[in-house]
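# Dropping a prediction and its sequence here:
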Amino acid sequence: MKIGIDKIGFYAPHLYVDMNNLAVARNIEPEKFTIGIGQEKMAIAPITQDPVTLAANAAVEILDETDKEKIDFVIFGTESGIDNSKSAGVYVHRLLGLNPRARTIELKQACYGATAAIQMAKGHIALNPESRVLVLASDIARYGLNTSGESTQGAGAVAMVMSADPKMMALEDQSSYLTDDVMDFWRPVYSDKAFVDGKFSNEQYILFFQKVWEEYKEKTGFGLADFEAICFHLPYTKMGMKALRTVLEQGTEEDQERLLANYKISTLYNRIVGNIYTGSLYLSLLSLLELKEDLEDGSRIGLFSYGSGAVGEFFTGIVQPNYRAHLHVDRHTKVFESRTEVTVPEYEAIFNKTLPVDGSTVELDIDSDPATICLSGMKDNMRLYINKMNRN
């Protein structure tokens, strides 16, 4: 039985800052952002958007009534969750009007959470072939203004429906994975901003890739020649390239040219969104599927997932026949084209505008946010969400 990704959707907030302008404001050469780390734009989440609303907005456009009835498991991968007890997925479950006879949980392991969700979804569907699982990957990356990590911030979410006989990509059984207790990136519960040892984290990312890649080859006998493309978790778009280059010599010149060209295509969405943590790998996959128009059915795609702290995994998927008919290219193009650029001072003001932490009641202006699903305020220490399609 084939199990994999049946549908995939994406959402980013309607605001962004141009990385050239941010570089100038920080007295940095713009090329260090646009070429050095490979980022052009950075999505900015207004106060009316949080990981819950981003995930719900990514999913709302791809689900039909059959999905809503058959989804009996919602798995929310995030590292910027809003509650230490209640799963962010429970809010999304209500906002989307899903079948109440379902399990709903939240998973955490840095940027690896959504990959863990996918593997859990595969097991559930193997036991329940008629089920569908909604996997959500949603995050807002925050390092702080004028910090070394500021240029690798971002916001967005990817939603995937997992099923038997998937229309988009069937996931293969073999994978390789690795865990090691390293402090390359972390965010204590008392902080709304992450801490990172950038150089060490880059080294660990590459090391983990090399180790899981070599183990995968031993398990399967496959090599670079067997892959049309390899997609990477992308905290910034040059990161995956650094890892890929360490193994390219294992392939022919033709292999190298193919993988490098397709890697570039797989980074195009990430370049104009920024780092979305758990969703970054799957935004890279979406970029490849939607923008490489000559990607052939049956192509094998490699996927490298890395979550600091650290867990890494290399796994693979096979592109399914007629997959392009099930993409949502027009919707995602509209998401990007309808965004509004903000100035650096405006970005800083948005960044510094946060929700109260003392139980105060606050009402937010959701009419200025074009998203279908928004955070409308707080009352009695509870976040209040609105799906505008359900407003009377």
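Great, that's in hand.
# only C-alpha atoms for contact and neighbour calcs from this point on.
Will do.
# Grab the nearest non-local neighbour of residue 166.
Excluding its sequence neighbours, the residue lying closest to residue 166 (CA to CA, 6 or more residues apart in numbering) is residue 6, at 4.2 Å.
# any idea which element residue 207 lies in?
helix 198-220 (DSSP states H and E).
# and that helix, which residues are buried?
201-202, 204-206, 208-213, 215-216 (16 or more other CA atoms under 10 Å).
# Adding distance to residue 276, write those residues out as CSV.
CSV is the format used below for those (distance: CA to CA, whole Å):
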residue, distance to residue 276
201, 16
202, 17
204, 19
205, 16
206, 19
208, 20
209, 20
210, 23
211, 24
212, 23
213, 24
215, 28
216, 26
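# hmm, back to that, confirm that the residue nearest to residue 166 lies within a strand, as I assumed.
Yes - membership of residue 6 in a strand is supported by DSSP: H, G, I helix; E, B strand; the rest coil.
# you'd agree it is up against residue 163?
Yes - using CA atoms under 8 Å, residue 6 is in contact with residue 163, at 6.0 Å.
# neighbour-wise, which of those two wins?
Neighbours were tallied for residue 6 and for residue 163 using other CA atoms under 10 Å; the higher tally belongs to residue 163 (29 against 22).
# Relative to residue 343, how far out is the residue nearest to residue 166?
Shown here: residue 6 relative to residue 343, a distance of 39 Å by CA to CA, to the nearest Å.
# Over to residue 230?
35 Å.
# Please apply the same query to residue 391.
As judged by CA to CA, residue 391 and residue 343 stand 32 Å apart.
# Closest to residue 28 out of the buried residues of helix 198-220?
Minimum distance to residue 28 across the buried residues of helix 198-220 is 21.0 Å, recorded for residue 202 (CA to CA).
# Which strand or helix spans the residue nearest to the closest one when sequence neighbours are not counted?
With CA to CA, 6+ apart as the criterion, residue 202 has its nearest non-adjacent residue at 7.4 Å, and that residue is residue 239. Assigned by DSSP H and E, residue 239 falls within helix 237-245.
# Check it against this one:
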Amino acid sequence: MKIGIDKLSFFTSDLYLPMADLANARNEDPNKYLIGIGQSKQAVIRNSQDTVTLAANAAMKIVDDEERAKIDLVLFGTESGVDNSKSAAIYLQSLLKINSAASGVELKQACFGLTAGIQLAMGYIALHPDRRVLLVGSDIARYGINTLGEKTQGGGAVAMIMSANPRILEIGTQSTHLTRDIMDFWRPLNRDEALVDGQYSSEEFIQFFKETFNLYLESQDETINDFDALIFHLPYTKMGLKALRAVLENVDNLSVKERLLDKFEDSRRLNREVGNLYTGSLYLSLISLLTAGTLKDGANIGLFSYGSGAEGEFFTGKVVAGYEKMINKNSVKFLENRQAVSVSEYERIYRSFLKPQTDDAKTDFKNDPAPFVFKGQENQKRIYDQNNENRN
């Protein structure tokens, strides 16, 4: 049975910060950001958006009335949860008006949550071939103003519907996995912002990729020549390039090197413009590759997922003939309409985010053009709304 991604979508804020402006404000050479980490723009998430609304705004693009009736499992990958008990999947199911017979859970392991969801969905659909599963990876990457991690912030959500006989990507049944207890990135319960050992995390990322990739090649009796593209979780796009170069060092075939490097450039195009999505980063890279329009039907893609702390997994996907009908450059055209903000405005928005508190509070939701917004809290209950006109 063929199982995989049938629909795929992405959402992020309507605001962005030019990375050159941030570099200048921090007295850094802009090329350190533009080339050194490979980022051009960074999504600036409004305080009226959170993990739930980002996910809802992404998923609404692919969830119609027919899907609302057919979806019976919602898997929500995030490391930016809004409640220590209640799953973000429940909020999402309610906002999208998915049938109440569907079940849902939230999955957490740093940036690995959505990939874990894909593996769960594979098994579920194998047992129930007529079912459809909604999966989302939604996060806001926050490290703090004027910190070392500031230049790798961002945010957004990727949503997908998985099913039998998918129309975008058939997921391979084999994968290789690696788990180690390390402290390269973490966020204690008393913190809104992440802590990271940047150099250590980068080294582990590359090592996890090399180990899982080589183990996959060995177990499946394949070589790097068998892949049309290799794509990565991209906390910043230079990270994926470093990992790719680490396995290209011993490749003598220049055409293979050129092909994989060219496809990597296609795959990081959108991530350069948005920044770090945490759980959604690998899948934004997939969207970037698919919407570039350079893949042939049946192309074999290798995907590397990494979640700090740490888990890594290498798996594959085969592009389905006619995928362009389901996702193409028009799917991400909204990114061209975003507005740039100044560094001072970015800092104001960043500081305006609601912190855990007992008092009632409101966000600046009236200025947010997104369909779904987070309005604030009343009696320590989060208030969401869907209405892009005449908000009050």
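That came through, no problem. Note that the coordinates shown come from a computational prediction; the quantities given were computed from them, not determined experimentally.
# Could you check which of residue 391 and residue 343 of structure 1 has the larger neighbour count?
For residue 391 of structure 1 versus residue 343, neighbours defined as other CA under 10 Å are more numerous around residue 343 (14 against 6).
# OK, contacts around that one?
When contacts are counted by CA atoms under 8 Å, 6 or more residues apart in numbering, residue 343 of structure 1 touches 17, 21.
# what's the distance between it and residue 15 of structure 1?
10 Å.
# cool, residue 202 of structure 1 as well?
For residue 202 of structure 1 relative to residue 15 of structure 1 (CA to CA), the value is 28 Å.
# same deal with residue 4 of structure 1?
Distance from residue 4 of structure 1 to residue 15 of structure 1, by CA to CA: 32 Å.
# which of the two has more neighbours?
Relative neighbour count places residue 4 above the other of residue 4 of structure 1 and residue 15, with 27 against 21, counting by other CA under 10 Å.
# Contact partners for the corresponding residue of structure 2 for that one?
Aligned by TM-score structural alignment, residue 4 of structure 1 pairs with residue 4 of structure 2. The neighbourhood of residue 4 of structure 2, defined by CA under 8 Å, 6+ apart, consists of 122, 162-166, 168-171.
# Next: residue 328 of structure 1.
Residues near residue 328 of structure 1 by CA under 8 Å, 6+ apart: 9, 62.
# ok, now the one 10 residues further on?
For residue 338 of structure 1, the contact set (CA under 8 Å, 6+ apart) comprises residue 14.
# By how much does the helix holding residue 239 of structure 1 deviate from structure 2 on average?
Averaged over the aligned pairs, helix 237-245 of structure 1 sits 0.5 Å from structure 2 after superposition, using mean CA distance after the TM-score superposition for structure 1.
# If you count contacts, what does that helix end up packed against?
Packing partners of helix 237-245 of structure 1 (3 or more CA pairs under 8 Å, 6 or more residues apart in numbering; DSSP states H and E): helix 198-220.
# how close does the helix it packs on sit to structure 2?
Per aligned residue, helix 198-220 of structure 1 averages 0.5 Å (mean CA distance after the TM-score superposition for structure 1).
# need the next SSE after the helix holding residue 207 of structure 1, C-terminal direction.
Using DSSP H and E, the helix or strand that follows helix 198-220 of structure 1 in sequence is strand 229-232.
# average offset between that next one and structure 2?
Its aligned residues in structure 2 lie a mean 0.5 Å from strand 229-232 of structure 1 after superposition (mean CA distance after the TM-score superposition for structure 1).
# Just the helices from structure 2, written as ranges.
Taking DSSP state H to define them, one finds helices in structure 2 at 19-25, 30-34, 51-59, 65-70, 88-95, 113-127, 198-220, 237-248, 254-274, 281-291, 343-351.
# In structure 1, what stretch matches the first one?
Mapped onto structure 1 using TM-score structural alignment, helix 19-25 of structure 2 covers residues 19-25.
# ok, and what's touching that stretch?
By CA under 8 Å, 6+ apart, the surrounding residues in contact with stretch 19-25 of structure 1 are 29-31, 33-34, 39-42, 151, 343-344.
# The same query, at a cut-off of 7 Å, please.
Stretch 19-25 of structure 1 has contacts (CA atoms under 7 Å, 6 or more residues apart in numbering) with 29-30, 33-34, 39-42, 344.
# next one: stretch 34-45 of structure 1
12-13, 15-19, 33, 153-155, 236-238, 271-274.
# thinking again about what came up before, next, show the common contact partners of residue 6 and residue 163 of structure 1.
The contact sets of residue 6 of structure 1 and residue 163 do not overlap (CA under 7 Å, 6+ apart).
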